[in-house]
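> build me a structure from this.
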Amino acid sequence: MPLFSVIIPLFNKENFIETTLKSALNQTFSDFEILIINDGSTDKSEEKVLNFNDNRIRYFSKENEGVSATRNFGIKKANGEIIAFLDADDYWYPNHLENLFQLYNQFPECGLYCTNYERFYNTNKIVKPFFVAIPEFPWKGIVKDFFKSSYIDRIAWTSAVAIPKIVFNKVGCFDTKITLGAGEDTHLWLRIALKYKVALDTEISSRHVLDAENRISLSNTLKRKFAKFDEFKEEEKTNLSLKKYLDLYRLEFAIKHKLAGDLTTFNYYIENIDRKNIPFKTKILISLPVSILQKLFSIKKYLERKNILFSVYH
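Below is the predicted model of the structure:
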């Protein structure tokens, strides 16, 4: 029985899956299996995977159900003690599983293990995250306040986390009611962080590839079912950092819906936010008419293509 089960959900990533899979196979830590779950791809993704001949790979193919159901399928099929996730267009450096293994050995009481990562936009723009109240590299340890440390950049990112399989028995798996990258991963991380300690290694060992084609996060807002976070309202009353953490997500989701012209959902999210948690510049943005907000968003996307990045959420 392997220690790690690496779960790779696959949907129409023929141009990326080879590089991703090679990065997983080339780990310095060798006690793992890889489960590739083809979620109804219509391109040559399956052909690319079947070209690999490695007994650590277990390949499954099923009808398209979305990324949450696909990851849950992999969790149920996994033989490993620890589940690690890798999206089919992301990348691991060779020491990634080794770093997770060391975290697991050093902090066995945790329910979520995270390593640092970089965001790759293009060869000229690679960004390192900033975590609030976390020391710079080299540091590894228990995160004192997972929610506060994730105000600016998120400590837990899907292709850089590992979770003991037993934890899913306590908190459940990915919520399939949340679809198309609209908060299903965040929803699981915070459920775990409310019940377990979280460990972090600040060494970068993975890459979030943001120039990839067909990213689910680029899907049309009105086709997605976003996390509501209503089940955490009691915890928010006494956990102020959790409240701000969720309000920042509510703010992001609100703006997406206003840009899409869905003012009903926009108002739903805004009404559940403590105004003290909205940055001043964002208060101005959410007060603007839809047409002006859309123009500003177009300018933001243009600047991003010029490698000028900024956030309206802090």
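
> hey, let's count contacts and neighbours off CA atoms from now on
Noted.

> ranges for the strands of the stretch 101-250 of the chain?
With DSSP state E, counting those that start in this stretch as the criterion, the stretch 101-250 of the chain has strands at 110-122, 125-127, 140-142, 161-164, 197-209.

> dump the ones you listed into JSON lines; add distance to Gly80 as well.
JSON lines is the format used below for the strands of the stretch 101-250 of the chain (distance: least, CA to CA, whole Å):
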{"stretch": "strand 110-122", "distance to Gly80": "15"}
{"stretch": "strand 125-127", "distance to Gly80": "32"}
{"stretch": "strand 140-142", "distance to Gly80": "23"}
{"stretch": "strand 161-164", "distance to Gly80": "9"}
{"stretch": "strand 197-209", "distance to Gly80": "20"}
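
> one more to line up against the first:
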Amino acid sequence: MPDMRPETSVIIPTWNRRELVARAIDSVLDQTREVEEIIVVDDGSTDGTGEVLAQRYGERITVLVQANAGVSAARNRGLAMARGRYLALLDSDDVWLPEKIARQVAFLESNPGIGLVLCDVVRVGVDGATIDVFERRVQIPEDGPALRWVLRDPALAPLSALMRREVHEDVGGFDESLRTAEDLDFHLRVAARWGIGVVPEPLARALRGHDGLSALASTEDDYIAVMERAAEAAKGAVPEDARRQALATAYVKNAESSVWRQRYGEAWALARKAWALGPEAPLRRRLLRLPVMAGKRAVRSMLPGGG
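This next block holds a predicted model:
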């Protein structure tokens, strides 16, 4: 009996973005390879999102409405409802370029050992001007087992991913207990169990510099908790030095962020953790620059007993 499931399902969480979400949906409908199931999860919008979508798209999309519970809960509800052999995520302020699904489905069909495939992402400002390009091949230099690289740089950009249904069934959804860094946590859990591939082409555009789901930066607490948990789980799965350097990188990155936020005590604590791991030369140089970043007055507050 033939498989009657959709080939690809996309889940689009949204909250009070009735204009932007329509742009996201249109980019899915414009794919050169049809996305047969479009699920929009309205996470408690109060701007008439549901009515606008019903009028504009009718039965071409499925809209699930829930009380506001956050992006992870919205993604998880959509993933639980999706029927496709391949599953994709798209935040409501982002868009796909027309060849995105065609290129990624073809990749997965040609690489049965890969569970999730990523693409490059063009990041744009509110004026439409390009900010930069997130090049995935820099992050993941070769297709296949990728935990050692994802540990070092766990950024996911959910709009760039297409995964086999079995990946979600295996690793589960997004951790709803995390306020931020839930996408990093998901990427790390996938990398621990599945091969990851890259189509090194810019096939998606992410909007930056406005309020909303993707404008939230990961807090230091969530980021560090996710990285420490992943590093502990990776013992024996990656070379020990690679595991330690990945954890040191996380500490250094967040120490720098803490300095910029004038949270000097936290910066100092993270810097000490990073130093204890024996960081490689580039990380040591970044640690030694922290006092310069902080300034003399801040340095005194970072010293034991300083004020």
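
> could you pull out the helices for the stretch 51-200 of structure 1?
67-77, 96-106, 146-149, 165-171, 184-193 (DSSP state H, counting those that start in this stretch).

> what's the burial count for Ile216 of structure 1?
Other residues near Ile216 of structure 1 number 15, with proximity taken as other CA atoms under 10 Å.

> which one of the helices of the stretch 51-200 of structure 1 is the most hemmed in?
The highest average neighbour count among the helices of the stretch 51-200 of structure 1, using mean count of other CA atoms under 10 Å, belongs to helix 146-149 at a mean of 22.

> mean deviation, it versus structure 2?
Following the fit onto structure 2, the mean deviation recorded for helix 146-149 of structure 1 is 5.2 Å by mean CA distance after the TM-score superposition for structure 1.

> nearest to Ser205 of structure 1, out of the helices of the stretch 51-200 of structure 1?
helix 96-106 (4.9 Å; CA to CA).

> what range does that closest one cover in structure 2?
Under TM-score structural alignment, helix 96-106 of structure 1 corresponds to residues 100-110 of structure 2.

> the matching stretch vs structure 1, average distance?
Superposing on structure 1 and averaging over aligned pairs (mean CA distance after the TM-score superposition for structure 1), stretch 100-110 of structure 2 comes out at 0.8 Å.

> take the helices of the stretch 51-200 of structure 1 and write them to JSON lines, including distance to Tyr269 of structure 1.
Formatted as JSON lines, the helices of the stretch 51-200 of structure 1 follow (distance: least, CA to CA, whole Å):
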{"stretch": "helix 67-77", "distance to Tyr269 of structure 1": "23"}
{"stretch": "helix 96-106", "distance to Tyr269 of structure 1": "35"}
{"stretch": "helix 146-149", "distance to Tyr269 of structure 1": "19"}
{"stretch": "helix 165-171", "distance to Tyr269 of structure 1": "25"}
{"stretch": "helix 184-193", "distance to Tyr269 of structure 1": "16"}
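
> circling back: can you tell which of the strands of the stretch 101-250 of structure 1 is closest to Phe16 of structure 1?
Of all the strands of the stretch 101-250 of structure 1, strand 197-209 comes closest under CA to CA, at 9.7 Å.

> give me the contact list for the closest one.
Strand 197-209 of structure 1 is contacted by residues 89-96, 99, 103, 107, 109-121, 136-143, 146, 155, 159-160 when judged by CA atoms under 8 Å, 6 or more residues apart in numbering.

> reduced to three states, what does Asp42 of structure 2 come out as?
Under the three-state scheme (DSSP: H, G, I helix; E, B strand; the rest coil), Asp42 of structure 2 adopts strand.

> and the gap between it and Arg75 of structure 2?
10 Å (CA to CA, to the nearest Å).

> what's the overlap in contacts for those two?
Joint contacts of Asp42 of structure 2 and Arg75 (CA under 8 Å, 6+ apart) are Pro13.

> what helix or strand does the nearest residue to Ile61 of structure 2 once chain neighbours are set aside sit in?
Nearest non-adjacent residue to Ile61 of structure 2, counting by CA to CA, 6 or more residues apart in numbering: Ile38, 5.1 Å away. In the assignment (DSSP states H and E), Ile38 of structure 2 maps to strand 37-43.

> and that strand, which stretch of structure 1?
Using TM-score structural alignment, strand 37-43 of structure 2 pairs with 33-39 in structure 1.

> the matching stretch against structure 2, how far on average?
Mean for stretch 33-39 of structure 1 is 0.7 Å (mean CA distance after the TM-score superposition for structure 1).

> what sits against the residue nearest to Thr49 of structure 2 when sequence neighbours are not counted?
Spatial nearest neighbour of Thr49 of structure 2, chain neighbours left out: Arg18 (4.7 Å); criterion: CA to CA, 6+ apart. Residues near Arg18 of structure 2 by CA under 8 Å, 6+ apart: Asp47, Gly48, Thr49, Val52, Leu53.

> pretty sure the residue nearest to Ile61 of structure 2 is touching Ser9, no?
Yes - between Ile38 of structure 2 and Ser9 there is a contact under CA atoms under 8 Å: 5.9 Å.

> neighbour count for the two, which is higher?
Between Ile38 of structure 2 and Ser9, counting by other CA under 10 Å, Ser9 is the more crowded of the two (26 against 22).

> can you tell me what the more buried one aligns to in structure 1?
Under the alignment (TM-score structural alignment), Ser9 of structure 2 pairs with Ser5 of structure 1.

> out of the contacts of strand 197-209 of structure 1, which are buried?
Among the contacts of strand 197-209 of structure 1, the ones that count as buried by 16 or more other CA atoms under 10 Å are 89-96, 99, 103, 107, 110-121, 140-143, 146, 155, 159-160.

> now Lys300 of structure 1: how far from Glu109 of structure 1?
42 Å.

> and for Leu303 of structure 1?
For Leu303 of structure 1, the distance to Glu109 of structure 1 - CA to CA - is 44 Å.

> contact partners of stretch 117-133 of structure 1?
Against stretch 117-133 of structure 1 from outside (CA under 8 Å, 6+ apart): 116, 148-155, 160, 203-211, 307.

> let's see it at 7 Å
Residues outside stretch 117-133 of structure 1 that contact it (CA atoms under 7 Å, 6 or more residues apart in numbering): 148-153, 155, 160, 204-211, 307.

> buried among those? Make that a PyMOL selection.
Of the contacts of stretch 117-133 of structure 1, the buried ones can be selected in PyMOL as follows, counting by 16+ other CA under 10 Å:
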select buried, resi 148+149+150+151+152+155+160+204+205+206+207+208+209
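
> closest one to Arg191 of structure 1 among the strands of the stretch 101-250 of structure 1?
Nearest of the strands of the stretch 101-250 of structure 1 (CA to CA): strand 110-122, 10.2 Å.
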